[in-house]
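In: model this:
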Amino acid sequence: MNLQGKKIILGICGSIAAYKSAELCRLFVKSGAEVKVIMTTSAGDFISPLTLSTLSGYEVFTSVHDGSNWSGHVELGLWADVLVIAPITANTIAHFANGLCDTMLDAVYLSAKCTVLFAPAMDLDMWIHPSTKSNVEKLISFGNVLIPVEHGELASGLVGFGRMAEPAHILDFVIAHFNKHLDLSGKNILITAGPTHEKLDPVRFIGNSSTGKMGLALVRECLERGASVELVLGPVTEKIFTHPNLSVTNIMSADDMMKACAVHFQNADIAIMAAAVADYRPITEESQKIKKSDDEISLKLVKTTDIAASLGAIKQPGQVLVGFALETENELEYAEKKRIKKNFDLIILNSMNDKGAGIGTSTNKVTIIGSEGIILATQLLPKSEIAKIIVDETIKHI
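Out: Below you'll find the model as predicted:
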């Protein structure tokens, strides 16, 4: 009875995977949830509303009105503790991402005040198409939660990603959604994100292309789990959300970040060093703009303070320190050396050899390494999903 008393709206779209929704509905009800089902018109081509009505014990909604009676989509959106769409098709994903509303499910989605979990189902080529990827990323940016597709045999006969998660896996995901809000309650977390800019003169700097997306995804995930977060943020263009448990310190240089981290680390239960900090800075900063004169110019650089290593050296028993390594060669060897040198409990390895991973992307593919070696390696996923995985592994070290 892990979902006892929870109110779930189960949305079903027109996919061959809709047949699995009957089992999912049954599992929700068996776990103690109250379930109301909304089906798109095309979903009825794959599974009968009568089946879902029998399993849920409620009328199944298929339209905003039937010609004489109006279905209260606003009331439904307010009623639910969670809206689960399984399966969701590429078409409905596009509707949600762009605010289109011509089905009952669209209307409830746009009215819902609860968390929305969506489990895609489509063929391989559709799943990896740039249009689908863009729409999925938009949904995630709205705060909706992706239930990752699974690898397996698809309706077309192809084998690959695009298969809807199995009902038992979706049940576990929904249970974890309700439980996860408790697992970081009362914890203070320090997160660094974004690049640093090391000034050459008033208008020029040495920096990198970090967008801060990975760090911000980690911030959002920790906040959703009940933590209080101190974010030390380099110069980024990403829009920063507000939250009552979020405090942001904006910095420019590695020295600025070091000073802010030194203040906040002493009260942190967990520190996640996701920023891309410059390794070197100009030894002098010119007070006036450097004029273009000679064909060549020489810059003398000096190492910046190693923030992560500095925190690792003063880490107290009970504190958890997580770092990142972005490598282009000998990835595992270099990451492990960095983990040991900086006293990390975990190090998150990105490889620049993995297309779509690392700095400046909305997706990532990581290998998580601890004192026992490789803990897990992910596939290419949205950074919000990578953040969930990283936080899950970090919690195990508290």
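
In: switch to C-alpha atoms for all contacts and neighbour counts from now on
Out: Will do.

In: Next, the contact list for the nearest residue to Lys341 once chain neighbours are set aside, please.
Out: Leaving aside its sequence neighbours, Lys341 sits nearest to Ala309 (Cα to Cα, 6 or more residues apart in numbering; 7.1 Å). By Cα atoms under 8 Å, 6 or more residues apart in numbering, Ala309 lies in contact with 341-343.

In: Quick check: ChimeraX command selecting the buried ones in these.
Out: Here is the ChimeraX selection string for the buried members of the contacts of Ala309, based on 16 or more other Cα atoms under 10 Å:
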select :342,343
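
In: In helices, which of the contacts of Ala309 fall?
Out: Members of those lying in helices (criterion: DSSP state H): Lys341.

In: could I get the contacts of Ala309 as JSON lines with distance to Asn188?
Out: Shown next, in JSON lines, are the contacts of Ala309 (distance: Cα to Cα, whole Å):
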{"residue": "Lys341", "distance to Asn188": "25"}
{"residue": "Lys342", "distance to Asn188": "21"}
{"residue": "Asn343", "distance to Asn188": "20"}
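
In: The structure of the following sequence is requested for comparison with the preceding one:
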Amino acid sequence: MFPKLWFLGAGGVMRNLNGKRIVVGITGGIAAYKTIEFIRLLRKSNAEVRVVLTAAAAEFVTPLTLQAISGNPVAQSLLDPQAELAMGHIELAKWADAIIIAPASADFIARFTVGMANDLLSTVCLASAAPIFLAPAMNQQMFSQAVTRQNLKSLAERGVKLIGPNSGFQACGDVGAGRMSEPAEIYAALCEALFLRQDLLGIKVAITAGPTREAIDPVRYISNHSSGKMGFAIAQAFADRGAEVTLISGPVNLAAPDKVNRINVVSARQMWQQSMKSAVENHIFIGCAAVADYRVAEVSEQKIKKTDDNDELTLNLIKNPDIIADVAHLTENRPFVVGFAAETQNVEQYAKDKLQRKNLDLICANDVVGGSVFGAEQNTLHLFWQNGEKVLPTDTKKALAKSLVQEIIELYRK
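Out: From the prediction side, this is the model:
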């Protein structure tokens, strides 16, 4: 479950960060020279590193040095047309698994606190769903100012992780708090945050995702527009926190999430069979799939031919099993049950009705008018549970999945 550890001299350890994509932001300050060693540690542990350099930071460390150490071109300008063609600010923000600013100057901290996006680094931070880490570095008097302490407190309350600072002798000759943490300390804090949030170890989760296909004949079927992206993102978010995840997927064009047991199905009845088996073996069951409500009563063994004298074709449809309701009404080994409601009108009313009628613990509703959800990269969810509700605002499905997992876990643990 945990990555391989390597010794890092003098009692430290180095983790294998293979596959982790780290954006390192460098702001203006004499401590910027230390960041070169921090990047070296990241590269030695097989992380992919992209460096974002502010104009002031370029006065202390050169882009050429950072390019050589990181193995990638250094990004500097928000308005660089060549950067926009390849790794622009939005692409860089989506690319990152983590963003760490070292050193983080008092100026950057102040601008980040109020949400400014007037340079590349602040824009990347504002546009990213990745965890953000700050390693503050400044004169001890600047650090002790009430406004600086309030800015850091505000950022911490918003989920930004703070590393340091240390106390000691400073370049200006002062002694006190404000020295940037040492590269090995920053590296260790980053690794701990990336790998030790395995708070869902022992939790088993089953998730359905994607559409189902109901055959008409050997070449035709009834289906819907579901891409499976939301369900796959939820599966990955649970797995990232250490949960044991079973993903029951209809036919989609998506790669299996990392560390997730994927079971492929086609029809609603196949999904029902796998769901009923998995439900009693898991603590949480999430019905995110867009399951066909009806299927053809009699599937033709041969392709149905079009004839010149028949302008209409009548199909006799019968109901499919109601997967989420059947799981929610289990009397033995019933899991915590989460349903989804994709509606085109009266979203809140229909969602609340479905919550009660199907005996769900939580329902996640969204408005799919105009096809704005199916296949899209973003979503918005309105959560309803007994005596409670919450809106998860529009965001990428990956980011939304992380927020949803947290809400599910909090309700489950109650």
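
In: how many other residues sit next to the aligned residue in the second structure for Thr363 of the first structure?
Out: Aligned counterpart of Thr363 of the first structure in the second structure: Gln378 (TM-score structural alignment). Per other Cα atoms under 10 Å, the neighbour tally for Gln378 of the second structure reads 17.

In: now Phe133 of the second structure
Out: Phe133 of the second structure has 24 neighbouring residues, counting by other Cα under 10 Å.

In: how near is it to Arg179 of the second structure?
Out: Separation of Phe133 of the second structure from Arg179 of the second structure (Cα to Cα, to the nearest Å) stands at 16 Å.

In: likewise Phe143 of the second structure?
Out: From Phe143 of the second structure across to Arg179 of the second structure, the span is 10 Å (Cα to Cα).

In: which of these two has more neighbours?
Out: Using other Cα under 10 Å, the more surrounded residue of Phe143 of the second structure and Arg179 is Arg179, with 24 against 21.

In: In this structure that one contacts Ile163, no?
Out: No - using Cα atoms under 8 Å as the test, Arg179 of the second structure is too far from Ile163 to be in contact (11.0 Å).

In: Quick check: neighbours shared by the two?
Out: Taking Cα under 8 Å, 6+ apart as the criterion, Arg179 of the second structure and Ile163 both touch Pro136.

In: the helices in the stretch 201-350 of the second structure, which residues?
Out: Taking DSSP state H, counting those that start in this stretch, the helices of the stretch 201-350 of the second structure run over residues 229-240, 268-279, 323-328, 347-357.

In: Can you spell out which helices and strands pack onto the last one?
Out: Here helix 347-357 of the second structure touches strand 336-343, strand 362-367, strand 378-385, going by 3 or more Cα pairs under 8 Å, 6 or more residues apart in numbering; DSSP states H and E.

In: Name all residues that make contact with Asn333 of the second structure.
Out: With contact taken as Cα under 8 Å, 6+ apart, Asn333 of the second structure is in contact with 279-281.

In: how many degrees apart are the helix or strand containing His177 of the first structure and helix 213-224 in direction?
Out: Using DSSP states H and E, the element containing His177 of the first structure is helix 167-179. Angle, helix 167-179 of the first structure to helix 213-224, by axes from the mean of the first three to the mean of the last three Cα atoms, to 10 degrees: 70 degrees.
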